[in-house]
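In: Sharing a model prediction with you, sequence too.
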Amino acid sequence: MSVAPTPPSPRGTPVTPGRSDACPGALRLHAADDGALARVRVPGGLLSTCQARALGSAARRLGDGDLHLTSRGNVQLRGLREGCAGELADLLGEAGLLPSPGHERVRNIVASPLSGLDARGLSEVRPWLSSLDAALCASDAARGLSGRFLFALDDGRGDVAGLAADVTVRARTDGAAQLSPGGVRIAHADVARASVAAAEVFLEAARDDGSGAWRVSGLHLAKEELAARVRRRLDALGIPHEPRAEPTTADPGPRPGALSRAVSVHVPFGRASGRQWRQLTDVAETELRLTPWRGVVVPVDGGSAAAALASLAAAGLVTDPSSPWLGVGACVGRPGCVRAHTDVRADAARTVGTVIADTRPVYWSGCERRCGRPGTHHIEVVADAGGGYRVSDTADGSARPLMVGSASHVAAALAASTS
């Protein structure tokens, strides 16, 4: 689908947050304990097989050989050798993964991974995705967004709408779309312009209220006032809209296994080995869809689903929808991160089987930063400097303490809290 770039709003100007946003990108590498780290934005998690192979090649040639999936459907390359930034940029540019170097860190867009592959969605989100990405890259003001700002495009099933994005668009049963912030009904054709307008209003609010916020949740401004500002901006741009209540249905996202026109796998801790990545690209006919739950959806012909799942399972990817791995996540921990107090992934792996996959997920963090933690209700396990862990329930946006103890005591607490 060819989409003309949306001209930038004349009122929007880049805003620099009050403190430095060090979020890594593909061109701004982060120095980690295991080497440099690059985060490649993959809007909607959508990769052509050629792009997926290019990422695999970059990981083998320049990094640790693995592909690290994030909670936003992006890809991290770790263990990058010194001085490879230029070569990496060339590889990504040739694969079409850097359409606008000035916007590469702000192209954070999650989208319903099964959109168009089953009958549960109300609208195919791919046209929204291509037009929003083009509009972002055309907006000079959008360059001022932090690398953490998130857009979500939900096809109506309610999967990515629950990920606490900063701007969410969701298909409605009446054939229109719902925009938040703003709480308004808009036409499908206006999704990209309205989404970028909402982001520009956020940037202005972050400047005006003195917060220098990176995300909507950090604004000092009340939600109602932000919504009112968004509606006024839509009026100024001539985008028709009307207040409507938010849809409330929710979907947990794709489970591993065979789907109607695809197969789905989960990647433990989001770390796909080079062999697993090659197997995914070999199975894929045209594309891979990375999910915000560190999984991969591969569209395939219905007759080849069984063989595809068998080969992916043989590579060590999770294909069982009842696997206990679905309830366990963790940051990179030691030795990859200097801030981490311990090897949280090793400790988390020892608890697999104590967590019931259909209950609240458990996320292990190596320090108080809790990088990559879910934005929804979960049990958090946070390492402390003394070698122990603090276990809490994040219900209602709080962190209700459950226990403090050593790694050997955590499994029992998790079994009790998720039963």
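Out: That came in fine, so what should we check first?
In: rest of the way, CA atoms for contacts and neighbours
Out: OK.
In: What number of residues are in the vicinity of Ala119?
Out: 11 (other CA atoms under 10 Å).
In: ok, so what distance separates it from Val297?
Out: Going from Ala119 to Val297 by CA to CA, to the nearest Å gives 16 Å.
In: do Leu414 as well
Out: 29 Å.
In: between these two, which one's more packed in?
Out: Neighbours per residue (other CA under 10 Å) separate Leu414 from Val297, with Val297 holding more: 28 against 22.
In: Flag every buried residue along stretch 189-208.
Out: 190-207 (16 or more other CA atoms under 10 Å).
In: before we move on, what about stretch 85-94?
Out: Judged by neighbour count (16+ other CA under 10 Å), stretch 85-94 contains these buried residues: 85, 88-89, 91-92.
In: for the helix or strand containing Arg232, packing partners?
Out: For Arg232, the enclosing helix or strand under DSSP states H and E is helix 223-237. The helices and strands touching helix 223-237, judged by 3 or more CA pairs under 8 Å, 6 or more residues apart in numbering; DSSP states H and E, are helix 191-208.
In: For the helix it packs on, which outside residues touch it?
Out: 6, 9, 12, 14-15, 17, 128, 131-132, 135-136, 139, 141-142, 144-145, 167-169, 177, 179, 181-182, 212-214, 216, 219, 221, 226, 229-230, 233-234, 239 (CA atoms under 8 Å, 6 or more residues apart in numbering).
In: Let's see which of those residues end up in helices.
Out: Among these, the residues falling in helices (DSSP state H) are 128, 131-132, 135-136, 226, 229-230, 233-234.
In: can I get those residues in CSV with distance to Ser260 and neighbour count?
Out: What follows is these, written out as CSV (distance: CA to CA, whole Å; neighbours: other CA atoms under 10 Å):
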residue, distance to Ser260, neighbour count
Trp128, 23, 22
Ser131, 27, 22
Leu132, 27, 27
Ala135, 32, 24
Leu136, 33, 27
Leu226, 40, 21
Arg229, 42, 19
Val230, 38, 26
Arg233, 41, 20
Leu234, 38, 21
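In: ok, and here's another one to check against it:
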Amino acid sequence: MSIADFSGRVRPDACPGALQVHEAADGPLARVRLPGGAVTAPQLREIAACADELGSGVIELTSRANVQVRGLRSASAFAARIASAGLLPSAAHERVRNIVGSPLSGRGATGSLDTQPMVDALDRTLCSRARLAGLPGRFLFALDDGTGDVTGLGADVTFVAAGAGPGRLLLAGADLGLDARPDSAITLMIAAAEAFLDERAAHAAWRIHELADGPRRIAARLNGLTAGPPGDSDDPDGSGHSGGSGGSGEASRHAAAPAESPESPDPPAIRRAGRIAQRDGRVALEALVPLGRLTPAQAVALANAGPTVRLTPWRTAVLLDLSPGAADRAADTLAEAGLVPDPASPWAGVTACTGRPGCAKSLADVQADARRWVSGLDAAPPAPVHWSGCERRCGLPRGRVVQLIATEDGYQERQQ
């Protein structure tokens, strides 16, 4: 598929997958979709083994809770092993299985719905529709358990649970009054994706917000399928989406860096790590993954530490359904592996782009520089800090951020 970006160029949709890899400066990069961030322990061990045996040993977490394996020596062998692990249910749809979900999936204090079964149902339905293989690789679905944690990601189509009543269907982050119940939400989300394909037929758009008046146009096509008609919105143009300061800016950054997430979706003021009380009396444990990179050994440690693993859009890992004692043991295990279950850690709020050697445009090895900088801290920095290898500033979080941008003469500090 070839479409024009906002600068008028015509280029293919280059989002990588497990079959279509991205030729990065450090070798082929493959992206494995994990709907809802869900991955079984055997699957995580296999990803770790592939990174160790077929790649450079680098596993990256993305802003859609997927994983990337860098420096592949045999892309075909990698794809075969990923398929055998059950992570490639449809070769035709593998790059469009972009589904995020609330990591706690109804277990937390404010979540009201177990969204993971809905994530799985949406994935199956998506893969069963041949036409939806034509969705752009950046089109995003989200299912929010009522917590509001993934609502702000600016997904193209978001279902938000609302206790015992009907939830809402958001389009590009805009609430147009579309009611949706859990038992009908998947049908509506699929219909919205098909409506987008109808609307984009004459337009160069990868996301709903890139269509002129996109949310309203999609809502109009859904009228009659929902429990309530579209209503007025304070955000008629869908500009409430996250992931960029504007449509053209997001598009240009995506074009330059096919690796996922030129914009980190999580509000940087939230420090994520530590124990989380589940409503059933058990415990979830969230661990920071420094700079969003796992080694194969760390991936195996995660797989061995708890019965249920969820990767998150803010590049952390959550272990679910632990007893208090098991949570203590898991925290020790993850800390020994170099992961960070402490919200006060110097790693809290520190992010970085890929940098050298993975990105040919980078002017510095920002990952190494950021690690050296963090090693000299005693506590988390007062504001989030993002390290960038060039002016594209890939991975830049929203909100107040201290930016350290590599130049020919060292790093330049800016405030966002």
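Out: The structure has been received and is ready for your questions. Keep in mind it's a predicted model, so treat the numbers as computed, not measured.
In: Could you list which residues are in contact with the counterpart of Glu94 of the first structure in the second structure?
Out: Alignment note (TM-score structural alignment): Glu94 of the first structure maps to Ser84 of the second structure. With CA under 8 Å, 6+ apart as the criterion, no residue contacts Ser84 of the second structure.
In: What distance do you get for Ser84 of the second structure to Phe78 of the second structure?
Out: Applying CA to CA to Ser84 of the second structure and Phe78 of the second structure gives a distance of 10 Å.
In: Ignoring the adjacent residues along the chain, who's closest to the residue most central in space within the second structure?
Out: Nearest to the geometric centre of the second structure sits Arg64, at 1.1 Å (CA atoms, centre = their mean). Distance criterion CA to CA, 6 or more residues apart in numbering; nearest residue to Arg64 of the second structure, sequence neighbours excluded, is Pro313 at 4.7 Å.
In: Just give the number of residues close to the alignment partner in the first structure of that neighbour.
Out: Residue pairing (TM-score structural alignment): Pro313 of the second structure is matched to Pro292 of the first structure. Using other CA under 10 Å, Pro292 of the first structure has 25 other residues around it.
In: what sits against Pro292 of the first structure?
Out: Listed by CA under 8 Å, 6+ apart, the contact partners of Pro292 of the first structure are 45, 70-73, 110.
In: The stretch 151-300 of the first structure: strands as residue ranges?
Out: 151-154, 167-171, 177-180, 184-186, 242-243, 257-258, 262-266, 271-272, 287-290, 295-299 (DSSP state E, counting those that start in this stretch).
In: With the stretch 1-150 of the first structure instead?
Out: 30-32, 35-40, 46-48, 67-69, 75-80, 109-111.
In: Buried residues, the fourth one. List them.
Out: Counting neighbours by 16+ other CA under 10 Å, one finds that the buried residues in strand 67-69 of the first structure are 67-69.
In: cool, the second one as well?
Out: Buried residues in strand 35-40 of the first structure, counting neighbours by 16+ other CA under 10 Å, are found at 35-40.
In: possible to save these as a markdown table with distance to Asp301 of the first structure?
Out: Converted to a markdown table, these look like this (distance: CA to CA, whole Å):
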| residue | distance to Asp301 of the first structure |
| --- | --- |
| Gly35 | 40 |
| Ala36 | 39 |
| Leu37 | 36 |
| Ala38 | 33 |
| Arg39 | 31 |
| Val40 | 29 |
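In: picking that back up, for Ser311 of the first structure, which of the strands of the stretch 1-150 of the first structure is the nearest?
Out: Distance to Ser311 of the first structure, taken as CA to CA, is lowest for strand 67-69 among these, at 18.4 Å.
In: Which stretches in the stretch 301-419 of the first structure count as strands?
Out: Listed in chain order, the strands of the stretch 301-419 of the first structure (DSSP E, counting those that start in this stretch) span 328-330, 362-365, 379-383, 389-393, 400-405.
In: mind putting these in JSON lines, distance to Asp21 of the first structure included?
Out: Formatted as JSON lines, the strands of the stretch 301-419 of the first structure follow (distance: least, CA to CA, whole Å):
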{"stretch": "strand 328-330", "distance to Asp21 of the first structure": "23"}
{"stretch": "strand 362-365", "distance to Asp21 of the first structure": "21"}
{"stretch": "strand 379-383", "distance to Asp21 of the first structure": "24"}
{"stretch": "strand 389-393", "distance to Asp21 of the first structure": "28"}
{"stretch": "strand 400-405", "distance to Asp21 of the first structure": "29"}
